[in-house]
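**Q** Sequence first, then the predicted structure, then my questions.
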Amino acid sequence: MPDAKGLRDLHLLLSSPGTEIPATRLLNPAGGEEAVAAATLSGDEVLDVQARSAYRRRLSELDEQIDDATAAGNDTKAARLDVEREALLTELRAAAGLGNRHRRLGDEAERARKAVTARIRDTLRKLDDRHPELAAHLRESVSTGTTCCYRPITATSWRL
């Protein structure tokens, strides 16, 4: 396969099985510890406590209004309110990370997580055509996120 960033990410992960490697290090391997430490500093939350409370209050109001509109047989109004409700839920989901952690603006670690995950996923898709068994093994054994790790689930002998 031609050289690709995702292949380099996998190479680093496979060379240190069981070791959690920050996505920020995979994104910038030459940056060293300073780059990893700097990337852990982040900006303000996407939605602060006050904004999250306002969203929840509005969702509660919308739920009541949707129930009232449905009970009154006003399906058009209920549908319009439901569109607003779904838009608010989409915003809340976008502001929440894995485990319902609050995402932050300008979060380098989040950017690294997304970029590295996409690079590895893309490489595995390309590997599907050339060596589907290896691609399947890597999908089972490589975890991505703010830290990435190769933990082989089964011992396999590969014919490359």
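**A** Yep, that arrived. Numbers count the residues shown, from 1 in each chain.
**Q** going forward, measure contacts and count neighbours with C-alpha atoms only.
**A** Will do.
**Q** Just give me the neighbour total for Arg119.
**A** 19 (other CA atoms under 10 Å).
**Q** actually Leu10, not the one I wrote
**A** 21.
**Q** so who does it touch?
**A** Ile120 (CA atoms under 8 Å, 6 or more residues apart in numbering).
**Q** Second structure for comparison follows:
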Amino acid sequence: MFAGRAVHVPDAKGLRDLHTLLGSPGTDMPAVRLLDPEGGELVVAARRMGGDDVLDEEAKARYRHHLTLLDEEIDRATELGDDRRAAELDGERAALLEELRRAAGLGGRSRRLGDEAERARKTVTARIRDVLRKLDRAHPELAAHLRATVSTGSTCRYQPDTPITWRL
């Protein structure tokens, strides 16, 4: 019950995530634990380790070198008036830059292959957002409260301004 009103909503994984967070206010909860609550500490630790970079430093250096060569070839083709060749090289350069963008994560950091923690972050965040959208219709006050007090990410947390006693 919240704001003097109770609602019943169908069971959902996002509701279970919120149940866990509401039961431990002020506690950081790894998204990997919410994704697999029965997994135990070993599974949580293993999933938090992450995967290998999509591009290692050697691959990045080779891409940079190839981009430099492409820029030089584009300049040379332009100087010679070979617009067709310059356009071909420019297309290759654009495709290479797109591949580099796909391999880069937020803020240019390396994206990682097989990163369980990243998958858990995305999954748990999506599950909670889905429940909040449903609560917008069923109980808008509760949805607003949860949006203001629940943070999601690789670590999730329920942090109300004042203590609330929930009947969980």
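**A** Sure, I can see it. In this text the structure is predicted, and so the values were computed from the model without any measurement.
**Q** Kindly provide the distance from the nearest residue to Gly105 of the second structure once chain neighbours are set aside to Arg157 of the second structure.
**A** Counting by CA to CA, 6 or more residues apart in numbering, Arg111 is the residue found nearest to Gly105 of the second structure once chain neighbours are left out, at 4.7 Å. According to CA to CA, to the nearest Å, Arg111 of the second structure and Arg157 of the second structure sit 25 Å apart.
**Q** repeat for Ala120 of the second structure
**A** 15 Å.
**Q** sorry, back to before: which of Arg111 and Arg157 of the second structure has more neighbours?
**A** Arg157 (22 against 19).
**Q** how close does that one get to Arg109 of the second structure?
**A** Taken as CA to CA, the span from Arg157 of the second structure to Arg109 of the second structure is 25 Å.
**Q** got it, and Met49 of the second structure?
**A** Per CA to CA, Met49 of the second structure is found 16 Å from Arg109 of the second structure.
**Q** The residue nearest to the spatial centre of the first structure sits in which helix or strand?
**A** With distances taken as CA atoms, centre = their mean, the first structure has Lys114 as the residue nearest its mean C-alpha position (5.9 Å). Assigned by DSSP states H and E, Lys114 of the first structure belongs to helix 108-130.
**Q** so what secondary structure elements neighbour that helix?
**A** In terms of contacts (3 or more CA pairs under 8 Å, 6 or more residues apart in numbering; DSSP states H and E), helix 108-130 of the first structure is packed against helix 5-14, helix 23-27, helix 32-40, helix 132-141.
**Q** out of those helices, nearest to Ile120 of the first structure?
**A** Judged by CA to CA, the one of these that comes nearest to Ile120 of the first structure is helix 5-14, at 4.5 Å.
**Q** Arg103 of the first structure maps to what in the second structure?
**A** Aligning on TM-score structural alignment places Arg103 of the first structure opposite Arg111 in the second structure.
**Q** OK, contacts around its match?
**A** Per CA under 8 Å, 6+ apart, neighbours of Arg111 of the second structure: 53-55, 103-105.
**Q** in stretch 19-30 of the second structure, what's buried?
**A** For stretch 19-30 of the second structure, the neighbour count (16 or more other CA atoms under 10 Å) marks 20-22, 25-26, 28-30 as buried.
**Q** what's in contact with that stretch?
**A** By CA under 8 Å, 6+ apart, the surrounding residues in contact with stretch 19-30 of the second structure are 34, 44, 154-160, 166, 168.
**Q** which one of the residues you listed sits closest to Val9 of the second structure?
**A** For the contacts of stretch 19-30 of the second structure, the nearest to Val9 of the second structure is Leu168 (14.0 Å; CA to CA).
**Q** Dump the contacts of Arg111 of the second structure into TSV; add secondary structure, distance to Val131 of the second structure and neighbour count as well.
**A** TSV is the format used below for the contacts of Arg111 of the second structure (DSSP: H, G, I helix; E, B strand; the rest coil; distance: CA to CA, whole Å; neighbours: other CA atoms under 10 Å):
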residue	secondary structure	distance to Val131 of the second structure	neighbour count
Asp53	strand	33	16
Val54	coil	33	17
Leu55	coil	36	17
Ala103	helix	31	18
Ala104	strand	30	17
Gly105	coil	27	13
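**Q** Most widely separated two among those?
**A** Leu55 and Gly105 (11.1 Å).
**Q** And the longest strand that the second structure contains, how far out from the chain middle?
**A** When the second structure is scanned for its longest strand (criterion: DSSP state E), the result is strand 155-158. Its chain's average C-alpha position is 14 Å from that of strand 155-158 of the second structure, according to CA atoms, centre = their mean, to the nearest Å.
**Q** Kindly report the same for stretch 94-113 of the second structure.
**A** With CA atoms, centre = their mean, you get 15 Å for stretch 94-113 of the second structure.
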